[in-house]
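J.: When you get a sec, could you give me coordinates for this:
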Amino acid sequence: MNTGRVILLGAGPGDLDLLTRKAVSALLRADVLLLDELVDPAIAELAPKARVLRVGKRGGCRSTPQDFIQRLMRRHALQGRTVVRVKGGEALLFGRAGEEIAFLEAAGIEVELVNGISAGLAAAASLGMSLTHREHCHGVSFVTAHAHDGGRPDWRALAAARTTLVIYMGMQRIGEVAAALGEHLPAATPAAVVQWASTPRERRLVATLGTLAAEAREAGFGSPAVILVGDAVGLARAQPAAASLPRPRHVRN
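T.: Next comes the predicted model:
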């Protein structure tokens, strides 16, 4: 039997209308579909011949071990199947894709990459702001507050870079993140949180670095959410903390 392949696919932040045509084509070819925790289960409707396996991974919750997921992909691919590993957001951004690529290629398995829209980009779109507004920043920095080794980012260096900060996996330590950045940035620095970006459950909060953590906790914001900090965030659309943005659900034929 010929060796199959694995497709690492970014499913975007939740709205299935944001899937690319390339992603839909990959789903149609799938024999096995491995779905992350935050992926809309309805995506399986776009993979009609696939066996669907839930391999949830979510911070602070019981998760499918990474080693098990990798061995599962290898086993099905070596049996000649097309395996589509569906990740929320962008597959190559904080999704452990590097580990999976190395593991699979070491086994002689072809890996295809299909990009998706990251939650950080969807959050910025929901806020109606540019992450790289040239009058307010020098660029954008994507950073995780949940380091693999238990450490924390170099907040001083990130603050000094004058970029818009897009912080993933930071809600469980939002107070710590805000306090650490507050040592290097003014308390009045614009900041925001967008939870469940692009989905019907979306909520957004626009505040300042000094008030962000308290306002987010008071309004009940939690994961999955993206934190944005920087002068460019000052151009975000103001919205009451508890507001939800109604969005059309994915229309299926």
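J.: C-alpha from now on. contacts and neighbour counts both.
T.: Noted.
J.: buried stuff in stretch 224-242?
T.: For stretch 224-242, a neighbour-count test (16 or more other Cα atoms under 10 Å) marks 224-236, 241 as buried.
J.: So which of the residues you listed sit within strands?
T.: Mapping the buried residues of stretch 224-242 onto strands (DSSP state E) picks out 225-229.
J.: Which elements pack onto the lengthiest helix in the chain?
T.: Secondary structure of the chain per DSSP state H: the longest helix is helix 66-78. When contacts are defined as 3 or more Cα pairs under 8 Å, 6 or more residues apart in numbering; DSSP states H and E, helix 66-78 sits against strand 5-10, strand 82-87, helix 97-106.
J.: what separates the longest one from the chain centre, distance-wise?
T.: Offset of helix 97-106 from its chain centre (Cα atoms, centre = their mean, to the nearest Å): 20 Å.
J.: so it versus helix 66-78, what angle?
T.: 40 degrees (axes from the mean of the first three to the mean of the last three Cα atoms, to 10 degrees).
J.: And this one, please, so the two structures can be compared:
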Amino acid sequence: MGRVYLVGAGPGDPELLTLKAVKVISRADVILYDRLVSEEVLGFAPENCTFVYVGKEDGKHTLPQERINELLLRYAKTYENVVRLKGGDPFIFGRGGEEILYLATYGIPCEVIPGISSVYAVPAGAGIPITFRGIASSFAVVTGHEATGKEKRVRWEAFRDVDTLVILMGVKNRQKIARALIKAGRKSSEPVAFVEKGTTPEQRVTLSNLGDVATDPPSVSPPAVMVVGEVVKLQPALSVAMGGLVCVSSKKSSPTYP
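T.: Below you'll find the model as predicted:
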């Protein structure tokens, strides 16, 4: 019987893998990997490694979660080192806990290798600090994937007074999210940033505000992180200090903040 390693692949840049992640990947017998895991990350695996794609995209699952669980169990009974490779961190919207609990019922030993999460790494790489002295001393993270049809599970009013709100998987529902946040009490003038393909050479930052996103949302493609809060105002100056980043505004020539 082998061991299953749940490994966080980080936010996108392969150089943001942890040393332990590289070590585990480099000795993997089989890797079950998600959509956001790049070829560069998979390149750390040995030549004889077996790769199994189990990614999910916009509600379309290559395999249902139950089948992924079964595959992990089957490979753990056959191989010594089984790696479940997930974008970001396996315990942040990654179903890592579910997979470990399933394997535990069969006595399969597991180990979690945390990854650098897009929650903070993507905004940071785009010049957006999620906390800043005198501006933001609190932040919250929420999934935007459940915004449609599952309003009771995402209580937007709970985030009314959070200084910085980081929303993952919210591109498709960005207009509904903005409307829900305004309805919950956040100002329509509040700055918003979308960071597409963060920490990669294709990174793009779009600046807007809640009101514009609610009425005429900018064009944004997944994967992207949505950041709401006054810290977004710091992005233009910080991006210059960081060497310049690709940054566009939404419908207006430039976003205006009070």
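J.: picking that back up, just name the closest of the ones in strands among the buried residues of stretch 224-242 of the first structure to Ala47 of the first structure, please.
T.: Ala225 (27.5 Å; Cα to Cα).
J.: quick one: contacts for the closest residue to that closest one other than its chain neighbours?
T.: Spatial nearest neighbour of Ala225 of the first structure, chain neighbours left out: Gln195 (4.0 Å); criterion: Cα to Cα, 6 or more residues apart in numbering. Taking Cα atoms under 8 Å, 6 or more residues apart in numbering, we find Gln195 of the first structure in contact with 201-204, 221-226.
J.: May I see those organised as a markdown table, with distance to Thr20 of the first structure added?
T.: Output for these, formatted as a markdown table (distance: Cα to Cα, whole Å):
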| residue | distance to Thr20 of the first structure |
| --- | --- |
| Arg201 | 22 |
| Glu202 | 21 |
| Arg203 | 24 |
| Arg204 | 25 |
| Phe221 | 29 |
| Gly222 | 28 |
| Ser223 | 25 |
| Pro224 | 22 |
| Ala225 | 22 |
| Val226 | 22 |
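J.: Buried members of the residues you listed into PyMOL, please.
T.: A single PyMOL command selects the buried members of the contacts of Gln195 of the first structure (16+ other Cα under 10 Å):
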select buried, resi 202+203+204+221+222+223+224+225+226
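J.: Show me the helices in the first structure, by range?
T.: 21-29, 66-78, 97-106, 119-127, 155-160, 174-182, 212-219.
J.: Looking at these, which one is packed in the most?
T.: Neighbour counts (mean count of other Cα atoms under 10 Å) averaged over each of these peak at helix 119-127, with a mean of 22.
J.: Find me the equivalent region of that one in the second structure.
T.: Mapped onto the second structure using TM-score structural alignment, helix 119-127 of the first structure spans residues 118-126.
J.: contact partners of that stretch?
T.: By Cα under 8 Å, 6+ apart, stretch 118-126 of the second structure touches 10-11, 88, 129-130, 141, 166, 168, 195, 198-199, 205, 225, 227, 235, 239, 245.
J.: same thing with stretch 151-169 of the second structure?
T.: By Cα under 8 Å, 6+ apart, stretch 151-169 of the second structure touches 119, 130-131, 135-147, 180-181, 184-186, 222-231.
J.: repeat that for 7 Å
T.: Residues outside stretch 151-169 of the second structure that contact it (Cα atoms under 7 Å, 6 or more residues apart in numbering) are 119, 130, 136-147, 180-181, 184-186, 224-229.
J.: gap between it and the chain center?
T.: 16 Å.
J.: What is the neighbour count of Gly59 of the first structure?
T.: 11 (other Cα atoms under 10 Å).
J.: What residue in the second structure is paired with it?
T.: So, by TM-score structural alignment, Gly59 of the first structure is matched to Asp58.
J.: check contacts around its match.
T.: Contacts for Asp58 of the second structure (Cα under 7 Å, 6+ apart) come out as none.
J.: returning to what we had before: and the angle for the longest helix of the first structure with strand 5-10?
T.: Going by the same axes, to 10 degrees, helix 66-78 of the first structure makes 130 degrees with strand 5-10.
J.: once aligned to the second structure, how far is helix 66-78 of the first structure on average?
T.: When the second structure is superposed, helix 66-78 of the first structure averages 0.8 Å from its matched positions, counting by mean Cα distance after the TM-score superposition for the first structure.
J.: Just want the angle from that helix to strand 82-87.
T.: Going by the same axes, to 10 degrees, helix 66-78 of the first structure makes 150 degrees with strand 82-87.
J.: who's in contact with helix 66-78 of the first structure?
T.: Applying Cα under 7 Å, 6+ apart, the external contacts of helix 66-78 of the first structure come out as 3-6, 83, 100, 104.
J.: rerun that using 8 Å as the cut-off
T.: Here helix 66-78 of the first structure has contacts from 2-6, 32, 55, 82-83, 85, 100, 103-104, 107, 109, using Cα under 8 Å, 6+ apart.
J.: Out of the residues you listed, give me the two with the largest separation.
T.: Across these, the longest distance by Cα to Cα is 25.4 Å; it joins Asn2 and Val55.
J.: Those two: which has the busier surroundings?
T.: Val55 (21 against 9).
J.: Hmm, that one is touching Glu37, no?
T.: Yes. Counting by Cα atoms under 8 Å, Glu37 is a contact partner of Val55 of the first structure at 6.8 Å.
J.: Spit out the residues that contact the two alike.
T.: Counting by Cα under 8 Å, 6+ apart, nothing touches both Val55 of the first structure and Glu37.
J.: What's the match for Leu42 of the second structure in the first structure?
T.: Counting by TM-score structural alignment, Leu42 of the second structure lines up with Ala44 in the first structure.
J.: Its match - nearest residue in space that isn't next to it in sequence?
T.: Ala44 of the first structure sits nearest to Val52 (Cα to Cα, 6+ apart), 7.1 Å away.
J.: tell me the contacts of that neighbour?
T.: 32-35, 44 are the contacts of Val52 of the first structure under Cα under 8 Å, 6+ apart.
J.: As CSV, the residues you listed with neighbour count would be great.
T.: As requested, these are exported to CSV (neighbours: other Cα atoms under 10 Å):
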residue, neighbour count
Val32, 22
Leu33, 25
Leu34, 23
Leu35, 24
Ala44, 19
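J.: Alright, calling it a day.
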